[in-house]
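Enquirer: just need the structure, nothing else, for what follows:
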Amino acid sequence: MMKYLVCLLLSNFLFSCASVMKDPQVNITNVDVADVTAKDITLNLKLNIINPNGIPINLKKVNYALQMSGKKIAEGVLNQGVNVPAKGQADVVVPVKFKFNTLDSLVSGLLKKTISKDYELTGTADLGIISIPFTKKGELDLKLK
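Expert: Prediction:
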């Protein structure tokens, strides 16, 4: 009986902690061309991750997919571990490979000197013992000179 009571109290504590956890903030701070082939281009996105919580975030792996205007244009896996200290921040470089045959509408937008597309970034962040799904939606609006 005592074992069940301890498990109940522990699970209640864990769920109450999870409810007060704030989402980390992720900002793109730089984009570099890493590789270009006849079929695709790989960009290195430098991300700054800000952890507003009082406990560190230890990412083991991140799976991600990027859609624009409902069309998947990139996907990948970041296998590099990332440790973001409590109330701190960390930088990570994420390689993103784009296939040229999926970028037709984006190239058209570039040639017209404007891109305005809905995007959706989805994936899972693997923390070792659990994986947390994430989704970020928005509209990318770049005006090129």
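
Enquirer: okay, CA-based contacts and neighbour counts for the rest of this
Expert: OK.

Enquirer: can you tell me the SS state at the spatially most central residue of the chain?
Expert: Most central residue of the chain, judged by C-alpha distance to the mean C-alpha position with CA atoms, centre = their mean, is Tyr64 at 6.3 Å. Three-state call for Tyr64 (DSSP: H, G, I helix; E, B strand; the rest coil): strand.

Enquirer: do Leu106 as well
Expert: At Leu106 the chain is in helix, as set by three-state DSSP.

Enquirer: just confirm it contacts Ile115, I think it does.
Expert: Yes - A contact is recorded between Leu106 and Ile115 when judged using CA atoms under 8 Å, the distance being 7.0 Å.

Enquirer: okay, helices next: where are they in this structure?
Expert: Assigned by DSSP state H, the helices in the chain fall at 2-20, 104-111.

Enquirer: also this sequence, please, to line up against the first:
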Amino acid sequence: MRPLGHAALAALAALLALTVACGGRAVRTPPLAVDPPAFRPEALLPTGADAYGVALALSGRIENPNPVALPVAGFTYAFEVMGAPAGGGQVASDLVLPAGGAVPVTVPVRLRWADVPGFLEALATRPAVPVTVSGAARVRAGGGTVAAPYRIDGSVVLPRLPTVTLADAVVRESTLFHTVVELRVSVRNPNPFPLPTGRLSYDLSVSGVPVIQAAKSPLDAVPPQGQATVVVPVRFSTVGAAAGALAGAVRGRADLSMSGRAGYGALEVGVDLRGALAAR
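Expert: Model prediction:
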């Protein structure tokens, strides 16, 4: 058996006498002195992703060199992506480290896409990004908390942006004062996770004449590696220049262009759609 260190001897002495008599009064002894536990990370693996972020499992083991069991209050974590800070958080724990032993541990952490600097730019140029996670296990000891720091490197596969196309554009109603156009927008999801309900913001022109600016419309959810077609009804005035622009559509054909952005969670893609506007 190896000899006990100074901190361990102090811990044993404190356990033998928590209080001492002093002038007839009970006086509590100072907090236990302990050797800091060691957190040795071994792997950082993704467990799931969505349009808002990716969940990862940080696994390893914590070694307790002290002759007393110590509870773990929780874990802190902070991300670096491509060398830049990218958010973090903390995880509560009810783990207890056995005296003089080691226990395996898995800490669930989550990287939010919105916290990654230059996230949308990275999507266009990289399939994956390097990630570093650092922090500490917070171990309760002697009325306080002892930190067991850690640091581990890994990588995260980035999601792919959806593809947005204009499937159809039809004049549904046209009067002297207003026109109703029905746009059928198709969205393809290349990811293995579903896209939540999204949003579309856009400007619309007919034969080069702006008819709608800064319009907004919801987008339906899209299944994993699937496709959804969203019907976007657009109503606008046909007084002035728009009347001439729509004349071709009323006769059977006109050019239509839509520009803006479509977003699902943190995934946002530019929209630049062109097609023929037909009357039915």
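
Enquirer: let me know which of the helices of structure 1 is the nearest to Lys71 of structure 1.
Expert: Among the helices of structure 1, the nearest to Lys71 of structure 1 by CA to CA is helix 104-111 (10.0 Å).

Enquirer: list the helices and strands the closest one packs on?
Expert: Secondary-structure packing of helix 104-111 of structure 1 (3 or more CA pairs under 8 Å, 6 or more residues apart in numbering; DSSP states H and E): strand 114-126.

Enquirer: list of residues touching the strand it packs on?
Expert: Here strand 114-126 of structure 1 makes contact (CA atoms under 8 Å, 6 or more residues apart in numbering) with 59-70, 106, 109, 131-144.

Enquirer: so what's Leu204 of structure 2 up against?
Expert: Under the criterion of CA under 8 Å, 6+ apart, the contact partners of Leu204 of structure 2 comprise 210-213, 256-259.

Enquirer: quick revisit: what's the match for the residue nearest to the centre of structure 1 in structure 2?
Expert: Following TM-score structural alignment, the counterpart assigned to Tyr64 of structure 1 within structure 2 is Tyr202.

Enquirer: for Leu273 of structure 2, see how far away its match is.
Expert: Here the criterion is CA to CA, to the nearest Å. By it, Tyr202 of structure 2 lies 10 Å from Leu273 of structure 2.

Enquirer: again, but for Ile212 of structure 2
Expert: 14 Å.

Enquirer: now swap in Ala147 of structure 2 and tell me
Expert: 55 Å.

Enquirer: Pro71 of structure 2 too?
Expert: With CA to CA as the criterion, Pro71 of structure 2 and Leu273 of structure 2 are 59 Å apart.

Enquirer: returning to that earlier point: relative to Gly88 of structure 2, which of the contacts of Leu204 of structure 2 is nearest.
Expert: Relative to Gly88 of structure 2, and with distances defined as CA to CA, the nearest of those is Ser259, at 35.3 Å.

Enquirer: what does that closest one correspond to in structure 1?
Expert: With TM-score structural alignment as the criterion, Ser259 of structure 2 lines up with Thr122 in structure 1.

Enquirer: give me the number of residues near its match?
Expert: When neighbours are counted by other CA atoms under 10 Å, Thr122 of structure 1 registers 16.

Enquirer: Met2 of structure 1 too?
Expert: Other residues within reach of Met2 of structure 1, judged by other CA under 10 Å, total 7.

Enquirer: again with Leu14 of structure 1
Expert: Other residues lying near Leu14 of structure 1 total 11 when counted by other CA under 10 Å.

Enquirer: which among the contacts of strand 114-126 of structure 1 end up buried?
Expert: Using 16 or more other CA atoms under 10 Å as the burial test, the contacts of strand 114-126 of structure 1 include 59-68, 106, 109 as buried.

Enquirer: okay if I get the residues you listed as a markdown table plus distance to Ala90 of structure 1?
Expert: Rendered in a markdown table, the data for those read as follows (distance: CA to CA, whole Å):
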| residue | distance to Ala90 of structure 1 |
| --- | --- |
| Leu59 | 11 |
| Lys60 | 14 |
| Lys61 | 15 |
| Val62 | 15 |
| Asn63 | 18 |
| Tyr64 | 19 |
| Ala65 | 22 |
| Leu66 | 22 |
| Gln67 | 26 |
| Met68 | 27 |
| Leu106 | 31 |
| Gly109 | 33 |
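
Enquirer: and which of the residues you listed is nearest Phe98 of structure 1?
Expert: Distance to Phe98 of structure 1, by CA to CA, is smallest for Leu66 among these, at 9.8 Å.

Enquirer: how about the nearest residue to that closest one, chain neighbours excluded?
Expert: Using CA to CA, 6 or more residues apart in numbering and skipping residues adjacent in sequence, the residue nearest Leu66 of structure 1 is Leu121, 4.7 Å away.

Enquirer: likewise Glu120 of structure 1?
Expert: Once flanking residues are discounted, Glu120 of structure 1 sits nearest to Lys137: 4.4 Å by CA to CA, 6+ apart.

Enquirer: picking that back up, winner for burial among the helices of structure 1?
Expert: Neighbour counts averaged per stretch over those are highest for helix 104-111, at a mean of 14; criterion: mean count of other CA atoms under 10 Å.

Enquirer: gap between it and the chain center?
Expert: In terms of CA atoms, centre = their mean, to the nearest Å, the gap separating the centre of helix 104-111 of structure 1 from the centre of its chain is 24 Å.

Enquirer: likewise stretch 117-125 of structure 1?
Expert: With CA atoms, centre = their mean as the basis, the distance from the averaged C-alpha position of stretch 117-125 of structure 1 to the chain average is 7 Å.
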